[in-house]
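Engineer: okay, sequence plus prediction incoming.
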Amino acid sequence: MNLSILRGPQARLAKRKLLAITALSLITACSPPPPAKVLADTSNLAILPAYKSFSLSSEKLATAANSFCSKPNTEQLELVRDHWRVAVDGWSGVQNLQFGPLLVDNQAWKIQFWPDKKNLIARKVEALLRSDEALTEKRVDDASVVVQGLSSLEYLLFDPKLGVLDSFANAATGSRRCALLIAVSGHLHSVANGLHDAWRPEAGNYVQIFTQTGEDNPEYPDDSVALANLLDTLVAGVELIKRDKFERPLGLASSEGQAQIYLLEWWRSQYSRDAIIANLKALKNLFMAANGYGLDDYLSKVKQHGEFSTQIQQHFDRSLTAAKAIPNSLFSSAEPRSQAELIQFQTEINELQLLLKSKLPEALGISLGFNAKDGD
């Protein structure tokens, strides 16, 4: 536009329009394309905070274990148990991620050994306690994953027979139980902190690998591969809840199924239902990139499936409501097929799984990959 031929108000109006167009062009040029924004916001607003939360909760658990063992008493034991529960919530926030440092070198197994079909946790932990070896973080790190992490700590803190104050205060056995409690909780924090560091920009910077896709990126040659990992995480996470954390142990996987309650996650602490709730919250948070630009926005604004995006969010909420309505621990659920709250949760989680596995890939235009739980 030739502004030199315009005078007075016309010139001023034309200049304002030109400035507005220029500013809009600059903003558009500086804004990342939608898929890149999904990856950036999901990483920075959902994944990194989840790893940080797990690291901090494991640190507080280790501190509480040390304080308790300096002078074992009932109040301090309950405090350690509370910190263990918070750490489980933190772990539940990253447990289902199907990519990144968590999959390297058995990191997930170092945090949780489950399902324990042969009661290996009790056998291996007790064998280590009976040995003459010094119970240090190094010894725990060298040992089997069975005696590491939250599963081993659950046995030490909640076993119906041995997870009691007398086991730690007993002059003959208490010192070794405390030594193992301190060593395992310290080792857990090292693993959790290492995972957080692996993602942080200031350390391992996996966040850059995940968000800066391209031909030179060996893991993510384009955005669609990274987005597929988010999709896989949502699907695998809900399937793990539905099948392994709920239907199989309660005998609801088929009409002839028999309950196997000792396959429940966290059965000793009776924290199974609470961990499912934490899982669902984390998966919904991942879908929405917390309050950022997530898959929900991409689905709505780019793929023009706003109603479907809202539907997924509503089904997450309905599954959460149904899980919270279960009146007691899953471990103490008698006759699961006749308990209305359990059947309602099964209905809701089935519908959520159907949306994520059968309809979301097509809506996003992304193929669902093979995850570690498929065919299990």
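Structural biologist: Arrived safely, thanks for sending.

Engineer: when you work out contacts or count neighbours from here on, use the C-alpha atoms and nothing else.
Structural biologist: Noted.

Engineer: give the contact list for the nearest residue to D223 once chain neighbours are set aside.
Structural biologist: Nearest in space to D223, with sequence neighbours left out and distances taken as Cα to Cα, 6 or more residues apart in numbering, is T213 at 5.9 Å. Going by Cα atoms under 8 Å, 6 or more residues apart in numbering, T213 touches Y220, P221, D222, D223, A226.

Engineer: neighbour-wise, which of these leads?
Structural biologist: Highest neighbour count within the contacts of T213: A226, with 23 neighbours (other Cα atoms under 10 Å).

Engineer: ok, and here's another one to check against it:
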Amino acid sequence: MTINKNKPLLLATLMALATCTLSACGGGESTTKTNTNTKQDQKETEVNTTPEKMTTEQGYEKLTINLVEGVIVPLYDQLYASNVTLSSETEAFCSKTSRTQNDIERLQATWKKTSYAWQQARTLKLGPIADTFHYSRIQFWPLSSQKLASDVETLLNENHDFSQGLSDLKHQLQGLPAYEYVLFNSDVTLLGAQDIVKRCEYLQAITANIEGLLSQDIASWKGEYGAAFKSGSGSFSSKEAALEKLLTIWFEYLEIIKDNKVNEPMSMQAPGKAELLENAYSQTSLINIKANVEALELLYTGGDGFGFDDYLKQVNQREDLDTQIRLHFKAIYEALQATKFKPAEQLLVNDQGRAQLNAIGSAITNLRSVMDSDFVQVTGLNPGFNTNDGD
């Protein structure tokens, strides 16, 4: 009796199991469809991350705006702030009744920071700073270290009233190189100078002079000149013309690095001509090149904003060329790093050092080659390749 009573229950259980098995098969098919949909969603997401193709004019507009607002003005602002700090620390140093070597070294470190900011900004020999000769008043170069020393010492032996400014002096007496000579010169040290008060007045006049020049240049970039560059108006016939002018300066500065900063001091053979090195007294010539290349790369990439690298990718669909250009920048940094940033005058006198300097020049030439061939051909931008005749 018990067995007979449980038969219906057993049959019901078996039927339920069979139904579950069939449902499981159906569930497996449903899971497969879900996975397929997920993969499709991923593909669509990947497609959506591809840079949207942009027209040439759209690219020009984004480039001109970001280069002014995201690169050029910030570089000038950084330099201005650095010079203000140098001015403040110069005043503090000069106001002391007794000074130590530590005080000198602190001031030297501040000058180096200001000089580094200038070396980045000086790649922008464009617009107000060039048209008004402010560029050469902040740094007149190339100029031999002996000529600089002679001119500064002659000035200090005269009865010049530095409180009246420096605008009536030779350009090489108005800017950072003159300050460098007074601060770093080991033949007539600032601490040991009998005329330290006069030298301090001169240093303070230099920073005040630079501040006045930069104030005008920055105001112009933030105002009328910057607006003209962004809109392709004023002295520019179009946005394209504005970009081509900037690229012309960019290319010329590569030549300045290779010719004036590397080849001329190397001369034809050892020991070279150390007196032609840039910033020979502070021995920062190789650091200067690093700062220059960083700024040139910043102009290419646009920093955090839209740059020529983005233009290649979104207008020309040539990410491969951007990769190639970035590798050339990397090669320059590696060549610089190989020198361990020793004083360049030490590298001029032996074969190993000269080979390292040659490697820097070659890396710069390689970057220039790909830029003035592939980059120009692909973008259609045609900067003027004027023969460089120095600063």
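Structural biologist: Received it, and whenever you're ready, just let me know what you need. Computed from a prediction, not measured in an experiment: that's the story for all the values here.

Engineer: sec struct for the residue nearest to D223 of structure 1, please.
Structural biologist: With DSSP: H, G, I helix; E, B strand; the rest coil as the basis, the three-state label of T213 of structure 1 is coil.

Engineer: look at F140 of structure 2 and give its secondary structure.
Structural biologist: Taking three-state DSSP, the label given to F140 of structure 2 is coil.

Engineer: brain fart, N159 of structure 2
Structural biologist: coil.

Engineer: do you know how far the counterpart of it in structure 1 is from N73 of structure 1?
Structural biologist: Using TM-score structural alignment to pair residues, one finds that N159 of structure 2 aligns to D132 in structure 1. According to Cα to Cα, to the nearest Å, D132 of structure 1 stands 26 Å off from N73 of structure 1.

Engineer: who's more crowded, those two?
Structural biologist: Neighbours around D132 of structure 1 and N73, counted as other Cα under 10 Å, are more numerous at N73. The numbers are 14 against 8.

Engineer: quick one: what's aligned to that one in structure 2?
Structural biologist: Using TM-score structural alignment, N73 of structure 1 sits opposite T100 in structure 2.

Engineer: which ones are touching that match?
Structural biologist: T100 of structure 2 sits in contact with L191, where contact means Cα under 8 Å, 6+ apart.

Engineer: ok, now the one 4 residues further on?
Structural biologist: With contacts defined as Cα under 8 Å, 6+ apart, the neighbours of I104 of structure 2 are L183, L191.

Engineer: how about S186 of structure 2, what's its match in structure 1?
Structural biologist: The equivalent of S186 of structure 2 in structure 1 is P160 (alignment by TM-score structural alignment).

Engineer: which SS state does that match fall under?
Structural biologist: Per three-state DSSP, P160 of structure 1 ends up coil.

Engineer: tally of neighbours for it?
Structural biologist: The burial count for P160 of structure 1: 11, using other Cα under 10 Å.

Engineer: ranges for the strands of structure 2?
Structural biologist: Here structure 2 has no strands by DSSP state E.

Engineer: whichever residue in structure 1 pairs up with D304 of structure 2 and A46 of structure 1, how far apart?
Structural biologist: Under the alignment (TM-score structural alignment), D304 of structure 2 maps onto N291 of structure 1. Distance, N291 of structure 1 to A46 of structure 1, using Cα to Cα: 9 Å.

Engineer: of these two, who's got more company?
Structural biologist: Applying other Cα under 10 Å to N291 of structure 1 and A46 shows that A46 carries more neighbours, namely 25 against 12.

Engineer: translate that one into the numbering of structure 2.
Structural biologist: Matched to structure 2 by TM-score structural alignment, A46 of structure 1 sits across from V71.

Engineer: so what's its match up against?
Structural biologist: Contacts for V71 of structure 2 (Cα under 8 Å, 6+ apart) come out as L298, L299, G302, G303.

Engineer: then N205 of structure 1?
Structural biologist: Contacts of N205 of structure 1 by Cα under 8 Å, 6+ apart are D197, A198, W199.

Engineer: how about A236 of structure 1, what's its partner in structure 2?
Structural biologist: By TM-score structural alignment, A236 of structure 1 lines up with E252.

Engineer: quick one on the thing from earlier: which of the contacts of T213 of structure 1 fall within helices?
Structural biologist: With helices taken from DSSP state H, the overlap with these comprises D223, A226.

Engineer: just name the closest of the contacts of T213 of structure 1 to L263 of structure 1, please.
Structural biologist: A226 (32.7 Å; Cα to Cα).

Engineer: can you count the residues close to N35 of structure 2?
Structural biologist: Neighbours around N35 of structure 2, by other Cα under 10 Å: 11.

Engineer: ok, it - contacts?
Structural biologist: N35 of structure 2 neighbours (Cα under 8 Å, 6+ apart): none.

Engineer: ok, now Q377 of structure 2?
Structural biologist: Q377 of structure 2 neighbours (Cα under 8 Å, 6+ apart): none.

Engineer: and the match of N73 of structure 1, how far is that from G192 of structure 2?
Structural biologist: 11 Å.

Engineer: could you do T19 of structure 2 as well?
Structural biologist: 102 Å.

Engineer: now do the same for S151 of structure 1: its match in structure 2.
Structural biologist: For S151 of structure 1, the aligned residue in structure 2 is P177 (criterion: TM-score structural alignment).

Engineer: that match contacts Q139, correct?
Structural biologist: Yes - P177 of structure 2 lies in contact with Q139 (Cα atoms under 8 Å); the separation is 6.2 Å.
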